[in-house]
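In: I'd like to go over a predicted model; first the sequence, then the structure.
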Amino acid sequence: MFWELKLIEKFRETANLNGVEVKITKNIDFLKDFDLNTSLEYDSNKDVGFVKALSGAIESASAVINITNREKLKSILTSKTLYILIEEGTLRSSLSEAYFLAKQRCQDEYMLFISGESKTADIEKTLVSGVQGPEKIIFLIIDMT
């Protein structure tokens, strides 16, 4: 248990460096307040969406998500705020370990690695979030104990 907490804290520390919030939770019922169907693998409305990751990488604070269809990809990329659900037991030290676990869990051809929201800067050095994807990403580490 102590070891798992240490891994989660390392994930949180790295994510925070990327400007991404990490929350630890036992359930995702609060997503129903946004009219999202939490029994699905993913769901979104105009402003908020969620997706269940296959695994997570601690060293880069990344989530590995399988892309089964265009609708899922669209749901991920067009949500202004995206909650990414990662089960605590699927966290791995490195991105390659997280990828191999994801491939064991799912044989889909396409995988998406997400470690933060979309950011870009223009010539005037103005930073803009959400141009190629969500403006805000929140990792939810699901405590399965």
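Out: Nice, I can see it.

In: rest of the way, CA atoms for contacts and neighbours
Out: Will do.

In: mind telling me what element Tyr99 is part of?
Out: Using DSSP states H and E, Tyr99 sits within helix 95-105.

In: packing partners for that helix?
Out: strand 55-57, strand 62-66 (3 or more CA pairs under 8 Å, 6 or more residues apart in numbering; DSSP states H and E).

In: what ranges do the helices span in this protein?
Out: Along the chain, the segments classed as helices by DSSP state H run 2-17, 70-78, 95-105.

In: want to compare, so here's the second one:
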Amino acid sequence: MKLKIIAVIVSLLFIGCEELLNVEATSMTIERVKLEKLPFSDGSGLAWDELSGPDIFIRFEEENVTGGIETGTNQDISPSDLPVTWSMSPTFTLGDFSNMLEIYIYDEDVLSDDFIDGAAFEFDPSETPDTWTLDVSDNLQITIEVSYEF
């Protein structure tokens, strides 16, 4: 009788652990952003700003969803400033993992902002690391620190 009870308990524990292993996130919230690499000139080889470093901000959007959110602008970034970090306030939430996270990097200017680069990323809700390092292009990389809802 004791062996049957132990076998049942072990089976229940195994089933419970199996269910825990299969839990998927329902949303992902970006808490912090770190700019790791940045091109300091445009495609023509010209600096983003003539007299200083670029004034960088990053925009996040969810594919198929109206709106988005931007970081604040970090002024006059030079190569020695990298990595540059923003704490997201308010945070940005990817609410549907079937949509891609779109990331756009800009140099803020008085008349019109210069688009530096952008990319869209797909995330697997079963993979939930605390950080994601995203290569936007060969010389543009960001790391996002995230939290999840399950």
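Out: Done, it's in. Computed from a predicted model, the values in this text were never measured in an experiment.

In: got a TM-score for the pair?
Out: After superposition, the two chains reach a TM-score (TM-score structural alignment, normalised by the length of the first structure) of 0.25; 79 aligned residues with a CA RMSD of 5.9 Å.

In: sorry, back to before: winner for burial among the helices and strands packed on helix 95-105 of the first structure?
Out: strand 55-57 (a mean of 28; mean count of other CA atoms under 10 Å).

In: and for that one, what are the contacting residues?
Out: Contacts to strand 55-57 of the first structure, defined as CA atoms under 8 Å, 6 or more residues apart in numbering, come from residues 11, 62-65, 86-87, 90-95, 97-99, 101-102.

In: quick one, which of the helices and strands packed on helix 95-105 of the first structure gets closest to Leu127 of the first structure.
Out: strand 62-66 (21.6 Å; CA to CA).

In: re earlier: so which of the helices and strands packed on helix 95-105 of the first structure is nearest Phe2 of the first structure?
Out: Here strand 55-57 is closest among these (CA to CA), at 18.4 Å.

In: out of the helices and strands packed on helix 95-105 of the first structure, flag the one nearest Ser129 of the first structure.
Out: Closest approach to Ser129 of the first structure among these (CA to CA): strand 62-66, 17.8 Å.

In: do you know how far the closest residue to Val84 of the second structure other than its chain neighbours is from Thr133 of the second structure?
Out: Nearest residue to Val84 of the second structure in three dimensions, chain neighbours excluded: Leu35, at 5.1 Å (CA to CA, 6 or more residues apart in numbering). Leu35 of the second structure is 10 Å from Thr133 of the second structure, where distance means CA to CA, to the nearest Å.

In: for Ser96 of the first structure, grab the count of nearby residues.
Out: 11 (other CA atoms under 10 Å).

In: what do you get for the one 3 residues further on?
Out: Residues within reach of Tyr99 of the first structure, counting by other CA under 10 Å, total 22.

In: same thing with Leu5 of the first structure?
Out: Around Leu5 of the first structure there are 11 residues (other CA under 10 Å).

In: not counting sequence-adjacent ones, nearest residue to Ile105 of the second structure?
Out: In this structure, Ile105 of the second structure finds its nearest non-sequential neighbour in Ile58, 4.6 Å apart by CA to CA, 6+ apart.

In: could you say what helices and strands the helix or strand containing that neighbour packs with?
Out: Assigning secondary structure by DSSP H and E places Ile58 of the second structure in strand 56-62. If contacts are counted by 3+ CA pairs under 8 Å, 6+ apart, strand 56-62 of the second structure sits against strand 69-70, strand 101-107.

In: quick check: buried residues in the helix holding Tyr99 of the first structure?
Out: 95, 97-99, 101-103 (16 or more other CA atoms under 10 Å).

In: hmm, which two among those are most spread apart?
Out: Leu95 and Lys103 (12.2 Å).

In: the second structure: strands as residue ranges?
Out: Secondary structure of the second structure (DSSP state E): strands at 27-37, 56-62, 69-70, 84-94, 101-107, 114-121, 131-137, 140-149.

In: for Val10 of the second structure, which of the ones you listed is the nearest?
Out: strand 140-149 (28.9 Å).

In: that older thread, minimum distance to Leu3 of the second structure: which of the strands of the second structure has it?
Out: That would be strand 140-149 among the strands of the second structure, by CA to CA, at 39.0 Å.
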